[in-house]
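**Student:** Predicted model follows, preceded by the sequence.
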Amino acid sequence: MEYQKIALGVLAMLVFQVCLAQPAELNLVTFEAPPYQTAGADGDDRGAIGGETVDTVTCAAKQAGWSAQITVAPQRRAIYSLKRNIADGYFAADPSAELDAIASRSNPVALEKWYFFTTDRSAKPSKHRIGVVDGSNEEVWLETNGYSIYLSVASPSQLPALLERGRIDSALMDDRLMEGLNAKSSSPVDSLHSHFLRYAPLHLYVSEVFGKKHPEFLPAFNRALPGCMEKTLTLTGRETQHIEALTKQLLAELTELLDVQQALKAGPQPETLAEVLTIDGKWQALAPEATLPLAAHILALPASETLETWQNAYQGLVTEAMVVNNMGAIVAMSRLTSDFWQGDEPKFMEVAGSGPAEEPRARKALFISPIRYDRSTARFQITVSVPVFSSAGEAPNGVIVLGLDIDKAMGI
């Protein structure tokens, strides 16, 4: 009998430990929007749910210590579930005052690319009969920003057909969603023209009750997001071509104003990489709250003043501009950067042809980074860079680096 009590006690302890080891369940609701959120083939709310945004949310929740259980519902019902605390959270939603009042918003979990689609190449969508999905993020954004909506439909698949029949003049939706609809259609609309409107950062909203009960969740979730969404923030071929053309235009203008070789000569001249790294350590320890005397000196240089004036003229399109030498050390900058040494970053290594203690590699004439989210500005940005050469050398003796607001860049 005594052995049975001991055995039961051990079993209870094991069960308790197993329960502790299981991550808590996070009950989320979303809506179908391929390729971001895709319901199972059976069409049942309880069926499998996949897609890029689902993967991102599941990944970040897991790293935050939670197991995401996701169901699919129409958007209006999903929002109702959040408001009534039936669900712990709802994604993926465009920021809205309505949701901000009743729930807590994460950093972006997805970045959609919204286009007006028309049958007329030279159309002006703002004056059109606009079609949109009822209850969608696009519908809310249009209403908030003063657009007149002509027709709201139940399903995205209805919009291409309405365009083809001339029932509406333009449809607003995510670029990849339209591509997916056309790919699945038995009679795809090949004659559609796209007009870029905006990049739409979409978020996870967690309910008020859940947020108060688990205040540690959102900070942990946000910390995990960059690694979980890294693969989903690459530019498409069309976007890359647009950025390449814009970068060439910007650099042609900048180099008319700035003597880059003179900037390289006038900037700091550390003799060794060890010296650069020593400065960098002190720089990072202070920035952005305080400024090293060397950083203040660089900001006061004529080349830095030129970069700042040129950046400001673009009213948010250009988010930073810098010139670095052949060791990756900054010699001119439009604003204080987080570090002095850029030599271990792709924006330098990809165009300079090597990194620290590396064998020479093939150089790119232009580097374009993936899209990244800047929490300090709540904007999505990219970095572009090009090598610069002295008249005498085959190897670059410096690099020009620009930060661009991707939303503004694609809108040009």
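**Tutor:** In hand now; what should we look at?
**Student:** can we go C-alpha only for contacts and neighbour counts from here?
**Tutor:** Fine.
**Student:** residue boundaries of the strands in the stretch 1-150 of the chain?
**Tutor:** Using DSSP state E, counting those that start in this stretch, the strands of the stretch 1-150 of the chain run over 24-30, 38-39, 49-50, 66-72, 89-93, 103-118, 130-133, 149-153.
**Student:** With mean neighbour count and distance to Ser369 as new columns, can those be given to me in JSON lines?
**Tutor:** Shown next, in JSON lines, are the strands of the stretch 1-150 of the chain (neighbours: other Cα atoms under 10 Å; distance: least, Cα to Cα, whole Å):
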{"stretch": "strand 24-30", "mean neighbour count": "20", "distance to Ser369": "30"}
{"stretch": "strand 38-39", "mean neighbour count": "22", "distance to Ser369": "28"}
{"stretch": "strand 49-50", "mean neighbour count": "20", "distance to Ser369": "27"}
{"stretch": "strand 66-72", "mean neighbour count": "20", "distance to Ser369": "31"}
{"stretch": "strand 89-93", "mean neighbour count": "27", "distance to Ser369": "25"}
{"stretch": "strand 103-118", "mean neighbour count": "22", "distance to Ser369": "16"}
{"stretch": "strand 130-133", "mean neighbour count": "26", "distance to Ser369": "32"}
{"stretch": "strand 149-153", "mean neighbour count": "16", "distance to Ser369": "36"}
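**Student:** Second structure for comparison follows:
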Amino acid sequence: MGRIYLGALAGAALCLIQAAPSKAGDVHVEPVTTYVAANIRTWIEDPLIIEELKKQNVLHAGLSQTEIDSLDATWRAEFASDDHPLIDAIVGNPLSTFLKGKQIASGGVITEIFVIDAKGLSVGESEISSDYWQGDELKWQKTYLAGSSTLFVDAAEKDESTQMLQSQASLTITDPKTGQPIGAITVGINLDAL
């Protein structure tokens, strides 16, 4: 009986040791969540964000997946080119200017911000992203599709170009009048600056 007990105890200890790395990888979630609560939730229902989301949701309401894929392909081609009217229309709009101001005001904690519509397409960006459609990514699927007040903190990753350890925090944006989800926002957080 003693051997069985020791074997079970050793097995349990091995399970705990194997589980520890995944817990260590999530250490950033609590400070990111705290930062979001104190610094981002206060402005994600700004009238500019809400109005721009509503306008683009109406504009994109009838888009098929084929049309979304075509827009995304256009964005990706423009991203690698000197001619980029679609990108310019997004990053040059008032919402993108507003988001850039929020990024600058963060003093280096925020690395990027983008607002995503009900189809998963960018509405405004503080930095140019490499793709237009976010609907195939967890940042949209685990927020907009999950419902009101949802926060998704992604894994921490080291940015190869900046050597900065960062994570993306994504939140559902709801219409303050109806409480219904109308889009999402993703904010890149410099974990070294928290």
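**Tutor:** In hand now; what should we look at? No experiment lies behind these values; they were computed from the predicted model shown.
**Student:** so what number do they get for TM-score?
**Tutor:** Once superposed, the chains reach a TM-score of 0.77 (TM-score structural alignment, normalised by the length of structure 2), with 174 aligned residues with a Cα RMSD of 2.9 Å.
**Student:** Now render the strands of the stretch 1-150 of structure 1 as CSV, adding distance to Lys83 of structure 1.
**Tutor:** Shown next, in CSV, are these (distance: least, Cα to Cα, whole Å):
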stretch, distance to Lys83 of structure 1
strand 24-30, 12
strand 38-39, 23
strand 49-50, 22
strand 66-72, 16
strand 89-93, 9
strand 103-118, 8
strand 130-133, 21
strand 149-153, 23
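**Student:** Figure out which of those strands is closest to Asn326 of structure 1.
**Tutor:** strand 103-118 (34.8 Å; Cα to Cα).
**Student:** so where in structure 2 does that closest one end up aligned?
**Tutor:** Per TM-score structural alignment, strand 103-118 of structure 1 has no counterpart in structure 2.
**Student:** Same check on stretch 198-217 of structure 1?
**Tutor:** Using TM-score structural alignment, stretch 198-217 of structure 1 pairs with nothing in structure 2.
**Student:** all helices of structure 2, in order?
**Tutor:** Applying DSSP state H to structure 2 gives helices spanning 2-24, 29-39, 47-60, 65-79, 85-91, 94-105, 138-141.
**Student:** Give the aligned range of the shortest one in structure 1.
**Tutor:** Spelled out, it's helix 138-141 of structure 2. Using TM-score structural alignment, the residues of structure 1 aligned to helix 138-141 of structure 2 are 346-349.
**Student:** Check the gap between the corresponding residue of structure 2 for Ile368 of structure 1 and Gln134 of structure 2 for me.
**Tutor:** For Ile368 of structure 1, the aligned position in structure 2 is Val153, judged by TM-score structural alignment. With distances taken as Cα to Cα, to the nearest Å, Val153 of structure 2 is found 16 Å from Gln134 of structure 2.
**Student:** more crowded one of these two?
**Tutor:** Legend: neighbour count by other Cα atoms under 10 Å for Val153 of structure 2 and Gln134, higher for Val153 (24 against 20).
**Student:** Test my guess that that one contacts Pro31.
**Tutor:** No - counting by Cα atoms under 8 Å, Val153 of structure 2 sits too far from Pro31 to count as a contact (10.4 Å).
**Student:** Let me know which of the strands of the stretch 1-150 of structure 1 is the nearest to Arg335 of structure 1.
**Tutor:** strand 103-118 (24.9 Å).
**Student:** Just list what the closest one packs against, helices and strands only.
**Tutor:** Strand 103-118 of structure 1 sits against helix 52-63, strand 170-174, helix 175-184, strand 193-207, helix 208-213, helix 217-229, with contacts defined as 3 or more Cα pairs under 8 Å, 6 or more residues apart in numbering; DSSP states H and E.
**Student:** what's the most buried one of these?
**Tutor:** Mean neighbours per residue, mean count of other Cα atoms under 10 Å, is largest over these for strand 170-174, with a mean of 27.
**Student:** for that strand, packing partners?
**Tutor:** On a contact count with 3+ Cα pairs under 8 Å, 6+ apart, strand 170-174 of structure 1 meets strand 103-118, strand 130-133, helix 158-164.
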